[in-house]
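K.L.:
Predicted model and sequence below, questions to follow.
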Amino acid sequence: MRIGELSRRSEVSIRSLRYYEEQRLLHPTRLPSGYRVYDDADVIRVQRIQALLEAGLSTRKIEHILPCLAQHADGVALACSDLYGQLVVERDELLARIDTLRTSVEALEAVISASPSPDAV
């Protein structure tokens, strides 16, 4: 399939697909005309890339994780045990950032609650 079809099937923009290729996350075959050709498996690969990006991982980390993902009955799991620790660290860093953001929201909430509404002034 060509890039437009992959874009439609994966619901990802053509621009993003080209970026994923630049970041070595996608490896389409090139026709002599220069057109990119993708396999059906690339739809799943793009969906995994999207999920990992949404999880907060960088494309550099995703490049190393993608080859180690395997489909299991319960979902996607790592087939490479050496990445397990890295993902645990990544998760813990995300949780720490969430805690920091929650603290910031609570501080803002306190300021907002203690302040008169602009409508009341």
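P.N.:
Yep, that arrived.
K.L.:
Please make it C-alpha for all contacts and neighbour counts, starting now.
P.N.:
Will do.
K.L.:
Can you identify each of the strands in the chain by residue range?
P.N.:
Under the criterion DSSP state E, the chain contains strands at 29-30, 36-37, 69-72, 75-78.
K.L.:
Next one for the comparison:
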Amino acid sequence: MRIKELTERTGVSARLLRYYEEQGLLSPLRQENGYRDYDESSVARVEQIRSLLDAGLTTEIIRAVLPCIAEAAISQYPAPDFVSRVRLERGRMADRIAALSKNLHAIDDYLAAVVKE
């Protein structure tokens, strides 16, 4: 599929798709005329990239993690630096989740106090 179709199917702009390619997160084939050609798996990959970015991971971490996700249950990552970076990112995500959860409960408490049904 061409970039326009991938954009329509994922809701991600063509500019961002090109950026993902520059960052090594997405690897479309190139036709003889230079057009990008994405296969069906690109849709899931873009959705996965978006999800990881939304979770707060950097493109650098995502680039390292993406190839491993499918085999995560059976793979081992022997590079201690990489494991440390992933642990650090996980800790940052957990902190953000805790803060969001606290804010959500505060909003729920406020709504319960002011909205009487």
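P.N.:
Structure received. This structure is a prediction, so every number in the text was calculated from the model and none was measured.
K.L.:
quick one on the thing from earlier: now for the strands of the first structure, which one comes closest to residue 86 of the first structure?
P.N.:
Each of those was checked against residue 86 of the first structure via Cα to Cα, and the shortest separation belongs to strand 75-78, namely 11.5 Å.
K.L.:
And that closest one, what's buried?
P.N.:
When burial is assessed from 16 or more other Cα atoms under 10 Å, strand 75-78 of the first structure yields the following buried residues: residue 78.
K.L.:
Can you pull up the most central residue in the first structure?
P.N.:
Relative to the mean C-alpha position of the first structure, the nearest C-alpha, by Cα atoms, centre = their mean, is the one of residue 53, at 1.2 Å.
K.L.:
burial measure for the residue nearest to it when sequence neighbours are not counted, as a count.
P.N.:
In space, and not counting its chain neighbours, residue 53 of the first structure is closest to residue 59: 7.3 Å by Cα to Cα, 6 or more residues apart in numbering. Applying the criterion other Cα atoms under 10 Å, we find 17 residues in the vicinity of residue 59 of the first structure.
K.L.:
same deal with residue 25 of the second structure?
P.N.:
21.
K.L.:
now swap in residue 15 of the second structure and tell me
P.N.:
One way to gauge burial is a neighbour count; for residue 15 of the second structure, by other Cα under 10 Å, it gives 11.
K.L.:
ok so, going back, can you lay out the strands of the first structure as a markdown table showing distance to residue 20 of the first structure?
P.N.:
Converted to a markdown table, the strands of the first structure look like this (distance: least, Cα to Cα, whole Å):
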| stretch | distance to residue 20 of the first structure |
| --- | --- |
| strand 29-30 | 14 |
| strand 36-37 | 13 |
| strand 69-72 | 17 |
| strand 75-78 | 20 |
